[in-house]
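[1] Quick one, fold the following:
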Amino acid sequence: MLWTIIVTIVGGAIIGVIGKAVAPGDRTKFPFWLTVLCGIVGMLVGSFLYWGIAGHDNGSFDGHEATWDNATNGIDWMRHLWQVVVAAVAVIVAAAVTGRKRS
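    Below you'll find the predicted structure:
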């Protein structure tokens, strides 16, 4: 359980920073905790969207069935792309809600 929390926070920070970088506009006046929160949202929602659209029909591999958080052999680049896109949308929404954008 502790490992899941650590991976979620670190992964959320990475996905959030990438999402902030690819979000259109200037959204740099953001607290870091909000960036991590947007990344965590991107990780979870992006994974479930990918699973619902493309990942659920993958067959079994490496001795287990495909799941929402592990749908392919190796690194699941398409799932990570979905996560970054959702994180970028979350950054845009958070910037609009908090009014934290550079003028």
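[2] switch to C-alpha atoms for all contacts and neighbour counts from now on
    Fine.
[3] For Ser27, which three-state class applies?
    Not quite, residue 27 is Arg, not Ser. On the three-state scheme (DSSP: H, G, I helix; E, B strand; the rest coil), Arg27 is labelled coil.
[4] can you tell me how far it sits from Ala21?
    Arg27 is 9 Å from Ala21, where distance means CA to CA, to the nearest Å.
[5] So these two - more neighbours on which side?
    Shown here are Arg27 and Ala21; by other CA atoms under 10 Å, Arg27 has more neighbours (19 against 16).
[6] quick one: that one and Arg100 touch, right?
    Yes - assessed by CA atoms under 8 Å, Arg27 is found in contact with Arg100 at 7.3 Å.
[7] Next, the structure of the following sequence, for comparison with the previous one:
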Amino acid sequence: MPVSGIVSALIVGLIIGALGRLVLPGKQSIPIWLTIVVGVVAAFIGTFLANALGVGDTRGIDWIEVIIQVALAAVGVSLVAGFYSRKRVS
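    Next up, the predicted model:
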């Protein structure tokens, strides 16, 4: 994978992870690097799901794909925040 692909994956992961955190109520006490990782994973899985559903490649902005990615990021951030805070308390 070229460097530009890695950089773009990190930028997309940051955006998707941040949007996932925004839709969750309350404070999530996880570091930004973990938000990026969750966002990158959610972006990859969301793209796969959108393509499997046949809505991954439409004209213009793929809004359904973005919604799937953000929803997955919100679930991922919620799960990771629960595990992360539980690990830090113990």
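[8] the helices in structure 2, which residues?
    3-23, 32-53, 63-89 (DSSP state H).
[9] Roughly how far does Gly11 of structure 1 sit from Val97 of structure 1?
    Noted for Gly11 of structure 1: a distance of 24 Å to Val97 of structure 1, by CA to CA.
[10] Report the contact partners of the residue positioned nearest the centre of structure 2.
    Nearest to the mean C-alpha position of structure 2, by CA atoms, centre = their mean, lies Gly39 at 2.5 Å. Contacts for Gly39 of structure 2 (CA atoms under 8 Å, 6 or more residues apart in numbering) come out as Val12, Gly13, Leu14, Ile15, Ile16, Gly17, Ala18, Gly20, Ala73.
[11] Narrow the residues you listed to those that are buried.
    In the contacts of Gly39 of structure 2, burial by neighbour count holds for Val12, Gly13, Leu14, Ile15, Ile16, Gly17, Ala18, Gly20, Ala73, counting by 16 or more other CA atoms under 10 Å.
[12] burial of the residue mapped onto Ala94 of structure 1 from structure 2, as a residue count?
    Aligned counterpart of Ala94 of structure 1 in structure 2: Val80 (TM-score structural alignment). Using other CA under 10 Å, Val80 of structure 2 has 18 other residues around it.
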